[in-house]
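**Student:** Prediction below, plus the sequence it came from.
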Amino acid sequence: MIWLIGCKGMLGSEVAKQLDEKKLPWVGTDREVDITDPQALLDFTNKIDTAAYFPSDLPRGDRKIQWIINCSAYTNVDKAEEEPELAEKLNATGPLNIARVARSIGAKLIHISTDYVFDGQGNTPYTEDMAKAPLGVYGRTKAAGEDAIMKEMNTYYIIRTAWLYGFNGKNFVYTMTKAMNSHDSVRVVNDQSGTPTFAPDLASVILRFIDKNDNAKSFFGKNSAPAYGVYHFTNAGKTTWYDFASEIYRLGRKFGRITQECTVNPCTTAEYGANVQRPAYSVLSKDKISKALKIKIPEWQNGLEKFMKSERFRTE
């Protein structure tokens, strides 16, 4: 049994979709189970064995929680500076509580983290063992969440990602598409580098970690389980926000998502006037995860094209 926390969010909803497609037993929670309340998490694990959550024909052995996937987080980078206590509760205290529950029931944990744990002052892809040096509240609280999990348990996978977008919820692609449909020109920063991540691709990687550990059912082929620890995943390649936006415009025109001409203009972060300092270089090395899972990571342009031509793309 898999417990998916944050099942209604941008990433969580993709994980849920793929769990259903693979017919894996799972239960999802969102805000109705408060991760900042240890007792609420424990109460849920005590209830989960009841028939109310599962079909009557699901064997009781399949109702034991073996995995917890935590896709919940406080992700508003700018607002985190105004709400540091809330960001701390959701990004640090919450993962600590989840890790304690996972350890108490003997479950493995998959937790999603971020490139913001680094300061972005480098110029080569960040590897998992590089020192963390977050710049703002969001990055500091996510780093604290990682540290709490590492201190509390051993059977975990922390997956750092960056520039995430998907079908459910707000993201850069939807924001740019809307702006390009309503303005003759847009300005996008051209001095921040990183790699976009298509949420379904990350969701697939999350389930691959589970598959590599569980030998009873294999969807990707049987291989040895990856070592526990920290991994990086984004799509492959490197770009800037400006070049990302330019590709959004090109594909948007190609697939009819953008119905008018719009000029995409580059600018510096200083010219844009950002309120919060962001990593200037956020490229994450994927060598470790590629070798551990034996996967070829798709290019970011491929993920974006799949997204923009999909029937699931929101047009409102």
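**Tutor:** In hand now; what should we look at?
**Student:** Going by C-alpha atoms from here, please, whenever you check contacts or count neighbours.
**Tutor:** Will do.
**Student:** Please, which helix or strand holds residue 69?
**Tutor:** Using DSSP states H and E, residue 69 sits in strand 67-70.
**Student:** buried sites along that strand?
**Tutor:** 67-70 (16 or more other Cα atoms under 10 Å).
**Student:** Next secondary structure after that strand?
**Tutor:** According to DSSP H and E, the helix or strand after strand 67-70 is helix 77-80.
**Student:** which other residues reach the helix or strand following that following helix?
**Tutor:** Where DSSP H and E defines the elements, the next helix or strand beyond helix 77-80 is helix 84-88. The contact list for helix 84-88 (Cα atoms under 8 Å, 6 or more residues apart in numbering) reads 74, 80, 137-138, 141.
**Student:** wait, which of the residues you listed is closest to residue 177?
**Tutor:** Distance to residue 177 across the contacts of helix 84-88 (Cα to Cα) is lowest for residue 74, with 24.1 Å.
**Student:** Pull the contacting residues for that closest one.
**Tutor:** By Cα under 8 Å, 6+ apart, the contact set of residue 74 is 80, 86-87, 90-91, 138.
**Student:** Produce a ChimeraX select command limited to the buried residues of these.
**Tutor:** Per 16+ other Cα under 10 Å, the buried members of the contacts of residue 74 correspond to this ChimeraX selection:
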select :80,87,90,91,138
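**Student:** Make TSV from the contacts of residue 74 and add distance to residue 104 to it.
**Tutor:** Output for the contacts of residue 74, formatted as TSV (distance: Cα to Cα, whole Å):
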residue	distance to residue 104
80	31
86	26
87	25
90	20
91	20
138	28
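**Student:** hold the first one in mind and look at this next one:
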Amino acid sequence: MAEPIHILVTGGAGQVGLELQSIGWPEGVVLHAPTRAELDLGDAASIRAAFAAAPFAAVINAGAYTAVDRAEGEVAMAFAANAMGPTVLADLTRAAGVPLVQVSTDYVFDGSKTEPYVEEDPVGPLGVYGASKLAGELAVLAGNPRSVVMRTAWVLGVHRANFLKTMLRLAAERPVLRVVGDQHGCPTGARDIAAALKVITLRMIADADAPTGVYHFVNAGETTWAGLATEIMARSAEAGGPSASVEAITTADYPTPAKRPANSRLSTARLTRDYGIAPRPWQDVVAEIVAELNAERAAA
């Protein structure tokens, strides 16, 4: 009988971490997703202890400090989890000779480009969160030559808090939703992100020469937050769930502590070329999540 393949997943209680645990893995793969009490990305000693728990064949770092606005006032906390944590993981995985897959974000860009961003485009984070995630990217790429940084954006799912679930909750409370309509991006399913991470990680474990470096993964197509909200409302109404009308407003109408990029669109051509991953349309993701949440509500 073949030896089990152990994979360490950080951020197991997050949107992507939960999906990584629920999607099917090949027989023999054992996923380890320690709780934050067991693996705190802001605590180097706890990272080392978690990594020593099994002979890991790879690490997927799906954990992060993600409170974008709060990060403006919690700089040290954001950098501890998003920069120091990946630095420690890069050192540990390099020493063990195993790959590291790091989840990153569109917030490394300033949003001033008019076309979708490609991996080589200049970075320029607008806030602390983006800067801390960029520092993590650089640490991973410099610290372990067998690493992939996978940037994603506008994450939606059935688990935890996210924009889609917030819109459905608000639609049950008010007739009109005022949503920003001048920020453009690519809504992306947490389940789809997990599936892409699975493909990359298994390939890197099996093939020492698997492609490395920075990749973008988002679902196909683009919209604004107001456009996404409109689609969510339409799908929810079809499924017999809460719905409201959507009024597009400007970023200036909805000030936040952290600035958001006006353009978060990411090109996924490199990922398709190197790993054969072709993202499905974001509208399919919205329909799937809304249907799942509606079924849960109906069963409750």
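**Tutor:** Ah, there it is. Computed from a predicted model, the values in this text were never measured in an experiment.
**Student:** Now the TM-score, please.
**Tutor:** Scored against TM-score structural alignment, normalised by the length of structure 2, the superposed chains reach a TM-score of 0.92; 292 aligned residues with a Cα RMSD of 1.9 Å.
**Student:** mean shift between the strand holding residue 69 of structure 1 and structure 2?
**Tutor:** By mean Cα distance after the TM-score superposition for structure 1, the fitted strand 67-70 of structure 1 averages 0.4 Å away from its aligned residues in structure 2.
**Student:** rewinding a little: and the buried residues of strand 67-70 of structure 1, which two are the farthest apart?
**Tutor:** 67 and 70 (9.8 Å).
**Student:** Find the residues that touch each one of these two.
**Tutor:** With Cα under 8 Å, 6+ apart, residue 67 of structure 1 and residue 70 have common neighbours 109-110.
**Student:** Show me what residue 8 of structure 1 aligns to in structure 2.
**Tutor:** Under the alignment (TM-score structural alignment), residue 8 of structure 1 maps onto residue 13 of structure 2.
**Student:** Burial check on that match, number of neighbours?
**Tutor:** Applying other Cα atoms under 10 Å, we find 19 residues neighbouring residue 13 of structure 2.
**Student:** check which helix or strand covers it.
**Tutor:** According to DSSP H and E, residue 13 of structure 2 maps onto no helix or strand at all.
**Student:** so it touches residue 35, yeah?
**Tutor:** Yes - under the contact definition of Cα atoms under 8 Å, residue 13 of structure 2 touches residue 35, with a separation of 7.0 Å.
**Student:** which SSE is residue 27 of structure 1 in?
**Tutor:** strand 26-29.
**Student:** so what does that strand touch, helix or strand wise?
**Tutor:** Packing contacts for strand 26-29 of structure 1, counted by 3 or more Cα pairs under 8 Å, 6 or more residues apart in numbering; DSSP states H and E, involve strand 2-5.
**Student:** What segments of the stretch 51-200 of structure 2 are helices?
**Tutor:** Using DSSP state H, counting those that start in this stretch, the helices of the stretch 51-200 of structure 2 run over 75-79, 85-96, 128-143, 163-171, 190-206.
**Student:** Comparing the ones you listed, which comes out most buried?
**Tutor:** Most buried of the helices of the stretch 51-200 of structure 2, by mean neighbour count (mean count of other Cα atoms under 10 Å): helix 128-143, with a mean of 23.
**Student:** and that helix, what other elements does it pack with?
**Tutor:** Checking 3+ Cα pairs under 8 Å, 6+ apart, helix 128-143 of structure 2 ends up next to helix 75-79, helix 85-96, strand 100-105, strand 147-152.
**Student:** what range in structure 1 does it sit on?
**Tutor:** Under TM-score structural alignment, the match for helix 128-143 of structure 2 in structure 1 covers residues 137-152.
**Student:** Mean per-residue distance, the matching stretch versus structure 2.
**Tutor:** Superposing on structure 2 places stretch 137-152 of structure 1 at an average distance of 0.8 Å from its equivalents, by mean Cα distance after the TM-score superposition for structure 1.
**Student:** And the contacts of that stretch?
**Tutor:** By Cα under 8 Å, 6+ apart, the list of residues contacting stretch 137-152 of structure 1 from outside reads 74-77, 80-81, 84, 87-88, 91-96, 99-100, 103, 113-114, 116-118, 132, 134, 156, 158.
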